[in-house]
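1. Take a look and give me a structure for this.
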Amino acid sequence: MTDSFRNNVINKLQNGDFDCTKEFTVSMFSGKHKLMILWILIQEGPQSFSYFMNNLKGISKKVLSNQLNELMDDHLIDKSEYMVGRVKHTQYSMSEIGNTLVPIINSLNAWGEMRLNSVDIEKKFNR
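-> Below you'll find the predicted structure:
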């Protein structure tokens, strides 16, 4: 199930009633784990579903599946399937379009590091 913000943007796109690039952009990242999924793929390369399940704390299989499907629907990641013997494996990787986000996501991370270093953790979080 997608979130209501994303649904609203999709409905507007389908009705030809869409005119806000900011909403369109944010809709691709709405969802608790999407940026973390992209970060993992950027930093560690292609990964399996089970890798994400083991490394994204507190995510359910259903939510992970939905988040991956939405990222694929938006053409930000690709899914490939291959056989090893009789076992089918699935792997997710950054798409060509998704790779254009790498400098943006790296910049967000750098900003977050800078911001974290400027926040007085004691005063802010230990009240």
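2. all contacts plus neighbour counts: C-alpha atoms, from now on.
-> Noted.
3. Residues in contact with the longest helix seen in the chain: which ones?
-> Ranked by residue count, the top helix of the chain under DSSP state H comes out as helix 102-118. By Cα atoms under 8 Å, 6 or more residues apart in numbering, the list of residues contacting helix 102-118 from outside reads 39, 42.
4. After that helix, which helix or strand is next?
-> Next along the chain after helix 102-118, taking DSSP states H and E as the criterion, comes helix 121-125.
5. Does anything pack onto that following helix? Which helices or strands?
-> If contacts are counted by 3 or more Cα pairs under 8 Å, 6 or more residues apart in numbering; DSSP states H and E, helix 121-125 sits against no helix or strand.
6. To compare against the first, here's the next sequence to fold:
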Amino acid sequence: MPLNNKEKQMTDVVRKDVLARLQDGDYSCAKEFTLAMFAGKWKLIVLCHLDAHGTFRFNDLRRLLPRVTHKVLTSQLRELEEDQLISRREVLGPRKKVYYQITPLGHSLMPIIDAMCDWGDARIAQLRVDPTFSADESVLPTE
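-> The predicted structure is shown next:
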């Protein structure tokens, strides 16, 4: 799906350290740069669930990822936002509410992430193990 003008303007933003590494030749290729966009212990699962289930509040994500600390989740969300892969919306009121959702740029990564998931599922099946994952998907909305 082509990006509109506003989305094109948003896509020229990336974390300063990532941009510096890109300009300094620290990435061996575009594939390594792409992986850096969602590298991080919780970024991949956050992107997947925002894409599949829509908007989440911070505490919804904390319930989904019971092992993540407040500090680490905040940091990972901030990096995803700086890279324009998710957006953050604040609603002011008696209690401030913060909502996160995937952006069109973040959504454009999903075919790559889905292919990685398919590969992982196939490899797990080959290994004949019954994995235990740390995300608590029982807290997700039912459709």
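7. equivalent range in the second structure for the longest helix of the first structure?
-> Aligning helix 102-118 of the first structure against the second structure (TM-score structural alignment) gives residues 110-126.
8. Could you list the buried residues of the matching stretch?
-> For stretch 110-126 of the second structure, a neighbour-count test (16 or more other Cα atoms under 10 Å) marks 110, 113 as buried.
9. show me what contacts the residue sitting nearest the centre point of the first structure?
-> Most central in the first structure under Cα atoms, centre = their mean is K34, positioned 2.1 Å from the mean C-alpha point. Applying Cα under 8 Å, 6+ apart, one finds that K34 of the first structure lies in contact with 67-68, 71.
10. Could you check which residue of the second structure pairs with it?
-> Alignment note (TM-score structural alignment): K34 of the first structure maps to K43 of the second structure.
11. ok, that match to Q23 of the second structure distance?
-> Here K43 of the second structure is placed at a distance of 23 Å from Q23 of the second structure (Cα to Cα, to the nearest Å).
12. Equivalent analysis for L109 of the second structure, please.
-> L109 of the second structure is 22 Å from Q23 of the second structure, by Cα to Cα.
13. The first structure: strands as residue ranges?
-> Under the criterion DSSP state E, strands of the first structure are mapped to 77-84, 87-94.
14. Redo the ones you listed as a markdown table? Include mean neighbour count and distance to F24 of the first structure.
-> Output for the strands of the first structure, formatted as a markdown table (neighbours: other Cα atoms under 10 Å; distance: least, Cα to Cα, whole Å):
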| stretch | mean neighbour count | distance to F24 of the first structure |
| --- | --- | --- |
| strand 77-84 | 13 | 17 |
| strand 87-94 | 16 | 19 |
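15. Same list, those, but as JSON lines with distance to R115 of the first structure please.
-> Converted to JSON lines, these look like this (distance: least, Cα to Cα, whole Å):
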{"stretch": "strand 77-84", "distance to R115 of the first structure": "28"}
{"stretch": "strand 87-94", "distance to R115 of the first structure": "27"}
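16. returning to what we had before: would you mind telling me which of L109 and Q23 of the second structure has the busier surroundings?
-> Remark: of L109 of the second structure and Q23, L109 carries more neighbours, 17 against 10, as counted by other Cα atoms under 10 Å.
17. what number of residues lie near the nearest residue to F18 of the first structure once chain neighbours are set aside?
-> Closest residue in space to F18 of the first structure, ignoring its immediate chain neighbours: K12 at 5.1 Å, by Cα to Cα, 6 or more residues apart in numbering. The number of residues packed near K12 of the first structure is 15, by other Cα under 10 Å.
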